[in-house]
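Engineer: When you get a sec, could you give me coordinates for this:
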Amino acid sequence: MSKINASDYFFNGNGNFKIKETRTTLPLFYEDKKDFKKQLKELQKDIDSLQEMMYAHNKWGMLVVFQAMDAAGKDSTMREVFKRVHPLGTSFYSFKKPSSIELDHDYLWRCMKQLPERGHIKVFNRSYYEEVLVVKVHDEILHNYQNVPKELIDEKVWDKRYEDIVNFENYLQNNGIVVVKLFLNVSKEEQGRRLIARINEPEKNWKFEEGDIKERGYWNDYQQAYEDLINATSTERSPWHIIPADDKKNMRLMVAQTIKEALEALPMNYPEADEGRPEELKRFIEIIEGQNEIS
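Structural biologist: Below you'll find the model as predicted:
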């Protein structure tokens, strides 16, 4: 039985979330590298089995949203957690700077196009939450680039966006698309070490951009933006899971356990055969065996 319980690190909107009081490290859930690999492999297999059942049941879907500061480990965590999950039932989408076409639509439009089908898991690397993170920290984006009528941009614009997002997630839940929201909470010190590693290690240079340093200068603004959105958009149906991210192995185990528990909570099963199906299948076996004899 796993030592990790997803309910220990989620926030459902009850109370007041304060990011400065939230830990970025926890006691390790694994004894050593070997134990970590064993636990992760078991969780990967469990997620694969549950996703296969969801695919066969074909009623539920799941949207997994990853949000984090740069270098928190989103990409590697997605890769490791879903490594053993069948690719036909799982897909990923990474949101970058909006295109001119996307800016000519409402801000949820590009996310709606990427939503999962029933029976599938869709993983978002960043998401519609960028609209109350990057756009809030750099509000010139809203004023100068998003083509929103200026009459609609007032002191309540962020509250309206929080409300839109909660309504959107309720809409998904009402239609059988479960939303799992993961905030990988890395400390400023650990982020700094990882950014320096990207510079010092040639194979990681491609990950580093000068803009990372510029954005790091807005650390406190981003922390406040995360605190605001988590308080405003955490609900019983779609809580935020606050995952300490300074230790990547611990983080991956916590993420995998969270997704496993979310899948286990779904009332699903493999389709049951009709009453006469066993005899029909037996007849098919006889036909196949007869075909083998002919060849």
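Engineer: going forward, measure contacts and count neighbours with C-alpha atoms only.
Structural biologist: OK.
Engineer: Now do the SS call for Ile101.
Structural biologist: Secondary structure assignment for Ile101 (DSSP: H, G, I helix; E, B strand; the rest coil): helix.
Engineer: Same question for Ile243.
Structural biologist: Following three-state DSSP, the label given to Ile243 is strand.
Engineer: Leaving out sequence neighbours, find the closest residue to it.
Structural biologist: Leaving aside its sequence neighbours, Ile243 sits nearest to Leu184 (CA to CA, 6 or more residues apart in numbering; 4.9 Å).
Engineer: The structure of the following sequence is requested for comparison with the preceding one:
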Amino acid sequence: MKKLDPTRFKAKVPVNLAKTPTHVEHNRSEKVMEKMLEETREELGDLQNTLYAHGKYSVLVCIQGMDTAGKDSLIREVFKDFNVRGVEVHSFKVPTELERRHDYLWRHYLALPRRGTFGVFNRTHYENVLVTRVHPEYILGELLPDINDVSDIDETFWDNRFEQIRGFEKTIAQNGTIIFKFFLHLSKDEQKHRLLRRLRKKNKQWKFSPGDLKERMLWDDYQRCYQDAINRTSEEHAPWYLIPADDKPTARYLIAKILLETMKTYDDIVEPPLDPDVMAHIDQYREQLEKE
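Structural biologist: Alright, predicted model coming up:
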């Protein structure tokens, strides 16, 4: 694989997902890719320690993709070398009763990473313009004023929701959150292969749900919604990256490398200087310890 240029995978609007590859040719074995990932994530882990010490930025990593795209395993492998105090993962499921009593962005605001840390959203606030757009009846559960029937949910509703999401991301970016949004671009054929693997392997069967097949029948609807969401919300301060996801080791490496190379461009993220009084007596402190 040639030296990675993160801009190669940054969404260039307008995106056409049907013409965007789900696989990258690089002629490297799985073991080689795993080794490349290991080296990259170690360096990324060191950078996270500096981010923590610096304490002025936070990093939000948003991961979206169809079922079986590899979100869970990717998070496990990419962030394996992080200090546990420096990263927190949130997997957003169906909203709870409490969450439905607030606006749809409320639970995402609560989960935002504090300064000096990484936050990973496994499925994100974009579910509210993806799943709900494919299944608009879900919107009724939000108990919104003036939305009493699916027929009340028109294009103006979605225009407003995209505006709200752009506003949410702009606000947190202006207040020190560095945003990455990754779409794991999986082919329909590869999803079929992974679903069959779940059914064939006893230790994977617990992951399967008949609902997976129902959602698969709506593949084209989801692709249209993803494409529209990416085209409406990919901004310089909150870019989308289209990650070919048919090969899991490559997808993991690409995300780790994009995170690392992009974070390196923030040359103001450095360790804070040592207190002058401590620095003036550092030899004395070292001598004291060595004499014990």
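Engineer: before we move on, the earlier item: show me what contacts the residue nearest to Ile243 of structure 1?
Structural biologist: By CA atoms under 8 Å, 6 or more residues apart in numbering, the residues touching Leu184 of structure 1 are 66-69, 72-74, 242-245, 251.
Engineer: need the contact list for Tyr128 of structure 1.
Structural biologist: Contacts of Tyr128 of structure 1 by CA under 8 Å, 6+ apart are 107-108, 111, 165.
Engineer: repeat that with 7 Å
Structural biologist: 108, 111 (CA atoms under 7 Å, 6 or more residues apart in numbering).
Engineer: Map it across to structure 2 for me.
Structural biologist: Taking TM-score structural alignment, Tyr128 of structure 1 has His125 as its aligned residue in structure 2.
Engineer: Please report how far its match lies from Val61 of structure 2.
Structural biologist: 12 Å (CA to CA, to the nearest Å).
Engineer: Next, the mean deviation of whatever helix or strand Arg193 of structure 1 lives in compared to structure 2.
Structural biologist: Assigned by DSSP states H and E, Arg193 of structure 1 belongs to helix 188-200. Here the mean offset of helix 188-200 of structure 1 against structure 2 after fitting is 0.4 Å, by mean CA distance after the TM-score superposition for structure 1.
Engineer: Show me which positions of that helix end up buried.
Structural biologist: 190-191, 194-195, 198 (16 or more other CA atoms under 10 Å).
Engineer: okay if I get the residues you listed as JSON lines plus distance to Tyr270 of structure 1?
Structural biologist: Putting those into JSON lines (distance: CA to CA, whole Å) gives the following:
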{"residue": "Glu190", "distance to Tyr270 of structure 1": "44"}
{"residue": "Gln191", "distance to Tyr270 of structure 1": "43"}
{"residue": "Arg194", "distance to Tyr270 of structure 1": "44"}
{"residue": "Leu195", "distance to Tyr270 of structure 1": "46"}
{"residue": "Arg198", "distance to Tyr270 of structure 1": "45"}
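Engineer: and the residue nearest to Ile243 of structure 1, that one's in a strand?
Structural biologist: Yes: using three-state DSSP, the assignment for Leu184 of structure 1 is a strand.
Engineer: now it: how far from Asp221 of structure 1?
Structural biologist: Plainly put, Leu184 of structure 1 is 17 Å away from Asp221 of structure 1 if you go by CA to CA.
Engineer: now do Val180 of structure 1
Structural biologist: Separation of Val180 of structure 1 from Asp221 of structure 1 (CA to CA): 25 Å.
Engineer: compared with structure 1, how much does the helix or strand harbouring Lys214 of structure 2 deviate?
Structural biologist: Secondary structure from DSSP H and E places Lys214 of structure 2 in helix 210-216. By mean CA distance after the TM-score superposition for structure 1, the fitted helix 210-216 of structure 2 averages 0.8 Å away from its aligned residues in structure 1.
Engineer: in that helix, what's buried?
Structural biologist: Quick answer for helix 210-216 of structure 2 (16+ other CA under 10 Å): Arg216.
Engineer: Just the angle for the helix or strand that comes right after that helix relative to helix 188-200, thanks.
Structural biologist: The C-terminal neighbour of helix 210-216 of structure 2 among helices and strands, as given by DSSP H and E, is helix 219-233. Angle, helix 219-233 of structure 2 to helix 188-200, by axes from the mean of the first three to the mean of the last three CA atoms, to 10 degrees: 120 degrees.
Engineer: mean distance, helix 219-233 of structure 2 to its aligned residues in structure 1?
Structural biologist: Relative to structure 1, helix 219-233 of structure 2 is 0.4 Å off (mean CA distance after the TM-score superposition for structure 1).
Engineer: List the contacts of that helix.
Structural biologist: Applying CA under 7 Å, 6+ apart, the set of residues contacting helix 219-233 of structure 2 is 13-17, 130, 134, 166, 240.
Engineer: ok, the residues you listed vs Val120 of structure 2, which is closest?
Structural biologist: Trp240 (14.7 Å; CA to CA).
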